[in-house]
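Asks: One predicted model, sequence on top.
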Amino acid sequence: MSRNSAQRKHDLTADSAQKELVKLIQSFSYGHHLHTVFSDFVEMNALAISNSVDRALFEAREKRYLDIVGKYKREEVERFPQMLGLLVESFEQRVAVIRKETAGSLPVSGGLTDVLGETYMMLGLGNDRAGQFFTPYSVSRMMSMMLMGDVGAEVERRGFIRVHEPACGAGGMVIAAADSILAAGQNYQQTMHATCIDIDPCCVHMTYVQLSLLHIPATVVHGNALSMEVWGTWYTPAHILGGWTFKLRRRLEADLLRAAVAVKQQSEVDQAETPAVVAEAAAVAEAEASDVAVLERETSATTAAPAGREATSLAELFEQSLASGTRDRTVFDTIDQLTLF
């Protein structure tokens, strides 16, 4: 979407709080580049939200917050909390519309939207040379409605839905997925978990802030989905406070047990007693004998998946790559942050 198109769309669809947010950002233009102001705004919000719930990186992120604040004058610093207040108000207005619609029936049209993504493109901050164009929210919403399928049946069968977004931008597609789940009569705060990845730190911060404000359980990764490099990980308050570290581990254990049972059943049908099948059948028999399936996961920094099993999803690959870094911390292996309080 071009800047002119984004401007026209913004004029037609932006609520009063979103329009005031844009004016405040533009008020910095006399002495700062708008891209710098916007990037600092979303990063400061991300740092503040993260430090309120995730103590693992508190000192480093607090120092980064103070470094950003030091770039601005006192009167300029005072505008940043006003901008955050307007962002929150914008989401509150949209949630109020959803509540009004759901009072009598399920919403037909999307009530949420990608507020920061729309603002980012309207201000002309996208990197055209890098092909950075955010998908219009209406398109994201249509795609999510087409892809979600029978949300209720999936939630009943597996407990919750996992959403993987390898190039998340401002998180618009994940917000659209949450919007679709809400329209299907499910509470996305309890029935959806997202793994979001982007190479641009500004996009990572935008996604983290928006998903945090909407209380979406998510792991937001600053990394490269192609080279599998990871530079930082952000856990939303909904992820930490909802105990999603353990929910994801239980889900993985259940998937492994289900796969093992399927292998055993197939071997009985085919009578294909290969060494690999025998090993799988032995593992299942041992699990059944103990009445519980225990997932053995390595604790060393070089191993993040069960022995003999390769990762089958992008999220698992990133979980492995996180363990190969300088810190022994992965999505599944991290001790629940609530123990730090």
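Replies: Cool, got the structure.

Asks: alpha carbons only for contacts and neighbour counts from here, please
Replies: Will do.

Asks: how about the helices of the stretch 101-250 of the chain, start to end?
Replies: 115-122, 137-148, 151-158, 172-183, 188-191, 201-213, 237-241, 244-270 (DSSP state H, counting those that start in this stretch).

Asks: quick one: contacts of the strand or helix carrying residue 22?
Replies: Element membership for residue 22, per DSSP states H and E: helix 16-26. With C-alpha atoms under 8 Å, 6 or more residues apart in numbering as the test, helix 16-26 has contacts from 34, 37, 38, 79, 83, 86, 87, 89, 90, 115, 119.

Asks: how about CSV for those, with secondary structure and distance to residue 172 added?
Replies: Formatted as CSV, the contacts of helix 16-26 follow (DSSP: H, G, I helix; E, B strand; the rest coil; distance: C-alpha to C-alpha, whole Å):
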residue, secondary structure, distance to residue 172
34, helix, 21
37, helix, 21
38, helix, 17
79, helix, 25
83, helix, 20
86, helix, 19
87, helix, 15
89, helix, 18
90, helix, 15
115, helix, 9
119, helix, 12
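
Asks: let's bring in a second model and compare:
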Amino acid sequence: MTTNIKKESKEEVLDKKFIEKSLKTLGRRFGVNEAFRDVVTCIAYSFANAVDKTEDRENEYLRIINKYEENERNLFPQILVALVNEYEKAEEPIDILGDIYEELGLTKKGAAQFFTPIEVCKVMAKLTINKEESKKKIDEKRIY
């Protein structure tokens, strides 16, 4: 189920394009790379603090989020909703953040930092992993 947010008489679909646009908006002051890192870090801290709250993590979350203006801070939970929407509509596991990272040009091409597309990873796994042999080894090592 895709969640939409009503914005000034037009409805904006919270999806991958929304995430990219929002990161570019957040990146106007700090750079898109820092905005990407801040959003991912704040989302991770939010989840972690929901189950194991620490003062250090909360302080770091507040330090990051408070760098942004209120209208910019409001994008953080909307980006999370958009991420959830993308994962829900996917028929198989996807790396939406990796795709966005590459599409925004945040990889360090000069340092030869490239990511292998998921389709290539699946083909490589199928070519190198013998299912029957792997299952046999797992069963041999099983301790229960």
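Replies: On my side now, so go ahead. Since the structure is predicted, the reported quantities are computational estimates derived from the model, not experimental observations.

Asks: And the TM-score between them?
Replies: Overlay of the two chains. TM-score (TM-score structural alignment, normalised by the length of structure 2): 0.78; 129 aligned residues with a C-alpha RMSD of 2.4 Å.

Asks: For PyMOL, write the select line for the buried members of the contacts of helix 16-26 of structure 1.
Replies: Per 16 or more other C-alpha atoms under 10 Å, the buried members of those correspond to this PyMOL selection:
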select buried, resi 34+37+38+79+83+86+87+89+90+115+119
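
Asks: Quick check: of the contacts of helix 16-26 of structure 1, which lies closest to residue 165 of structure 1?
Replies: For these, the residue nearest residue 165 of structure 1 by C-alpha to C-alpha is residue 115; the value is 18.1 Å.

Asks: Need the counterpart of the closest one in structure 2.
Replies: When structure 2 is aligned by TM-score structural alignment, residue 115 of structure 1 is paired with residue 96.

Asks: Quick check: its match vs residue 86 of structure 2, distance?
Replies: Plainly put, residue 96 of structure 2 is 7 Å away from residue 86 of structure 2 if you go by C-alpha to C-alpha, to the nearest Å.

Asks: swap in residue 26 of structure 2?
Replies: Taken as C-alpha to C-alpha, the span from residue 26 of structure 2 to residue 86 of structure 2 is 20 Å.

Asks: now swap in residue 113 of structure 2 and tell me
Replies: From residue 113 of structure 2 to residue 86 of structure 2 the distance is 25 Å (C-alpha to C-alpha).

Asks: Check residue 27 of structure 2 too.
Replies: 22 Å.

Asks: try residue 41 of structure 2
Replies: 19 Å.

Asks: Can you tell me the centre-most residue of structure 2?
Replies: Central residue of structure 2 (C-alpha atoms, centre = their mean): residue 97, 3.7 Å from the mean position.

Asks: need the contact list for it.
Replies: No contacts exist for residue 97 of structure 2 under C-alpha under 8 Å, 6+ apart.

Asks: And for residue 65 of structure 1?
Replies: 44, 47, 48.

Asks: rewinding a little: wait, which of the helices of the stretch 101-250 of structure 1 is closest to residue 68 of structure 1?
Replies: helix 201-213 (13.8 Å).

Asks: can you tell me what part of structure 2 that closest one aligns to?
Replies: Counting by TM-score structural alignment, helix 201-213 of structure 1 falls onto no part of structure 2.
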